[in-house]
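> everything below, folded, please.
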Amino acid sequence: MVKIGNIELPDFPLLLAPMEDVSDPPFRRLCKQHGADLMFSEFISSEGLIRDAIKSRQKLDIFDYERPVGIQIFGGDEEAMAMSARIVDAVNPDLIDINFGCPVKKVVCKGAGAAVLKDVDLMVRLTKAVIKSTSLPVTVKTRLGWDHDMINIDEVAERLQDIGVQALSIHGRTRAQLYKGEADWSHIARVKNNPRITIPIFGNGDVDSPEKALEYKDKYGVDGIMIGRAAIGYPWIFDEVKHYMKTGEHLPKPSVSDRVEAARNHLKWSMEWKGERLGIVEMRRHYTNYFKGIANFKEFRTKLVTLDFPEELFGVLDEIIDSYSGYQFA
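Okay, here's the model as predicted:
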């Protein structure tokens, strides 16, 4: 069993990574149904929460069927992080996660996300401000360092543990790499094998198959794996990894009907949560991933990303099942 504060997770838990414009409640609900053990909100700007920005506040929505679930915040100002932690505390997630890993320019330019890796003293102050402002367990997601010449994850891990961080998720790339090249898990393994480190260490980066999940578990000795991009349009990855680790065998690939059902639920839940119009529009980015690999699909994809009414979209999804009955994936 893996423990984060008073949260009990199964042996070798699988975590859904917080992803901007992806890890919202409808998507998290699908991943929970398919085996995710711990999930996180999209990352939320501490400044946005304090300003009462509608989009930031909406990201605080969590539901009991998701638990355990964490809310992730980011920022570069101690007072703002403390205030936002108190706001998050009031909606009662299971934990608060701090993002010190986001590499995108608009976040880094504000001195937040991965930018904080250049100033570990600031990282410690920001984290202390959050810990002092909440009764919830506080965890951190970060990267190896700013660039190849500044890989400082060993110092980061020790100092964060020393001030009370209760788990650490490490993406095996530097900020300079963005999402290019291969994630280097050897640095994550070194943190895990540091005798001073007693908190759970979760690895993240490039896990996109059951085989790779098992290989990384055995090779690097982490306490669990965080999966991000491989789950987009494919929430079955969690069930597949668990089944393979338990049996050494593969689950059957989700059929066209399985994919339609997931897309239909995702669309329905998005409309319920965001409102009909926004739910339909924001769902458009997901269809390509749900139906990836299906031959001669362009006509259906075009309809899914252009039609504007729920009954039309659900009709297209029914057509897909009829047209691809018995379809075998390569």
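> please make it C-alpha for all contacts and neighbour counts, starting now.
Fine.
> go ahead and confirm Ala183 touches Arg173.
Yes - under the criterion of CA atoms under 8 Å, Ala183 makes contact with Arg173 at 5.1 Å.
> anything in contact with each of these two?
Taking CA atoms under 8 Å, 6 or more residues apart in numbering as the contact rule, Ala183 and Arg173 both touch Gly205.
> which one of the two has more residues nearby?
Arg173 (28 against 20; other CA atoms under 10 Å).
> just checking, Tyr179 touches Gly172?
No - using CA under 8 Å, Tyr179 is not in contact with Gly172; the gap is 9.8 Å.
> between these two, which one's more packed in?
Gly172 (24 against 15).
> against Tyr179, how distant is the residue most central in space within the chain?
Nearest to the mean C-alpha position of the chain, counting by CA atoms, centre = their mean, stands Ala17 at 1.5 Å. Distance of Ala17 to Tyr179, given as CA to CA, to the nearest Å: 14 Å.
> could you do Gly228 as well?
The gap separating Gly228 from Tyr179 is 12 Å, by CA to CA.
> where's Val140, which helix or strand?
Assigned by DSSP states H and E, Val140 belongs to strand 138-143.
> next structured bit after that strand?
Note on strand 138-143: by DSSP H and E, the next helix or strand toward the C-terminus is helix 153-162.
> which strands or helices does the very next helix or strand once past that following helix pack on?
The helix or strand immediately downstream of helix 153-162 is strand 168-171, counting by DSSP H and E. When contacts are defined as 3 or more CA pairs under 8 Å, 6 or more residues apart in numbering; DSSP states H and E, strand 168-171 sits against strand 138-143, strand 201-204.
> this one as well, want them side by side:
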Amino acid sequence: MRIGPYKLNNNLVLAPMAGVTDRPFRQLCKQLGAGMAVSEMVSSNSLLWGSEKTKRRADHTGETEPKSVQIMGADPKMMAEAARYNVDNGAQIIDINMGCPAKKVCNVAAGSALLQYEDLVQDILEAVVGAVDVPVTLKIRTGWDTAHRNGVRIARIAQESGILALAVHGRTRACGYRGDAEYDTIAAIKQAVTIPVIANGDITTPQKAQQVLAKTGVDGIMIGRAAQGRPWIFREIGHYLKTGETLAEPSVTDVRDILLGHLHNLYNFYGEYTGVRMARKHIAWYSKGHRHGAAFRQAVNRVDSIDAQLKMTEDFFERLQQDIQQAA
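Next up, the predicted model:
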């Protein structure tokens, strides 16, 4: 799959997720098979550009290319400025958020709320495309609500405005994350445009990935929540699409090693105080479904030092390994 001058290693993309797709997680998913990873959304509000939080979100130091930064806002001029700012700071692709269903985003008429205002959508897209010399991509939903599924019209506006790839979450804004993803609507969007279309929503297994590609005819797939605690899902999907074979589940030792590497990268990126706190959600996701997981999560969330968090994590996986050996 190609986006402008960038030929991706494959057609598997990590979805942008606020509070999740920081540089350590993006790098990990790329190492484990994602062809591209999109940053957490960065507000177009210029007052926020100088904050440490915003700087970290747009930090791509040492990251494999292409470096894609997602921006969010509702004012065309501010969005154009935000695009220029991020390109000046290393972004190689600008992604525009018109898919986020969160109330705090939609209440300021940004994210998926913009889908209600097709003229404004066009103004924003044209302003951003005109402001930078790098590819601009767009993330949308199928519409505002089930009575207003205007994803096909938005896709045509996007293509006419110079957008070079389109990711579609198969639900309306009103649906949030409830119900089943609308692959029929995504298929209709794919048929309406010639730019690459990437399907997102409910893709949790290699088999489902293959089914969605076949049903919708899209060029790629985007994985979000299914990669939380399972970043190797990209490797599994890539292998299955190439060979038709299902990779074996990673061993307890493999999971431990991936998680410990992830934790060390979080500590290096954020420092001890924030790193330990950011790590808690990831530890919870990795340990989900394992024996003793609930008690472990309850205990590990109470510690606030790197040494204590690492020791408890190592002890947890050692206990899992002992259980396996005893059962054998």
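> so the strand holding Val140 of structure 1 matches what in structure 2?
Alignment note (TM-score structural alignment): strand 138-143 of structure 1 is matched to residues 136-141 of structure 2.
> ok, now which ones touch Pro101 of structure 2?
For Pro101 of structure 2, the contact set (CA under 8 Å, 6+ apart) comprises Gly111, Ser112, Ala113, Arg173, Ala174, Gly176.
> to clarify, my last question referred to Leu32 of structure 2.
Remark: with contacts taken as CA under 8 Å, 6+ apart, Leu32 of structure 2 is in contact with Pro231, Trp232, Ile233, Phe234, Arg235.
> so which of these belong to helices?
Among these, the members found in helices (DSSP state H) are Ile233, Phe234, Arg235.
> quick check: stretch 238-248 of structure 2 aligns to which part of structure 1?
Going by TM-score structural alignment, stretch 238-248 of structure 2 sits over residues 242-252 in structure 1.
> got it, and stretch 153-163 of structure 2?
Counting by TM-score structural alignment, stretch 153-163 of structure 2 corresponds to 155-165 in structure 1.
> how far is the matching stretch from where the chain is centred?
Relative to the chain's own centre, stretch 155-165 of structure 1 is displaced by 22 Å; criterion: CA atoms, centre = their mean, to the nearest Å.
> map Gly76 of structure 1 across to structure 2 for me.
When structure 2 is aligned by TM-score structural alignment, the residue opposite Gly76 of structure 1 is Ala74.
> Asp64 of structure 1 too?
Aligning on TM-score structural alignment places Asp64 of structure 1 opposite Gly62 in structure 2.
> assign its match to helix, strand or coil.
coil (DSSP: H, G, I helix; E, B strand; the rest coil).
> report how many residues lie close to it.
Under the criterion other CA under 10 Å, the count of neighbours that Gly62 of structure 2 has is 8.
> with Tyr273 of structure 2 instead?
Tyr273 of structure 2 has 12 neighbouring residues, counting by other CA under 10 Å.
> same check, this time on Pro206 of structure 2
Neighbourhood size, Pro206 of structure 2 [other CA under 10 Å]: 22.
> which among the ones in helices among the contacts of Leu32 of structure 2 gets closest to Leu48 of structure 2?
Among those, Phe234 lies closest to Leu48 of structure 2 (CA to CA), at 32.8 Å.
> dump the residue contacts of the nearest residue to the closest one once chain neighbours are set aside.
Nearest residue to Phe234 of structure 2, sequence neighbours excluded (CA to CA, 6 or more residues apart in numbering): Gly33, at 4.8 Å. Neighbouring residues of Gly33 of structure 2 by CA under 8 Å, 6+ apart: Leu12, Trp232, Phe234, Arg235, Gly238.
> one more time with 7 Å, if that's ok
Taking CA atoms under 7 Å, 6 or more residues apart in numbering, we find Gly33 of structure 2 in contact with Phe234, Arg235, Gly238.
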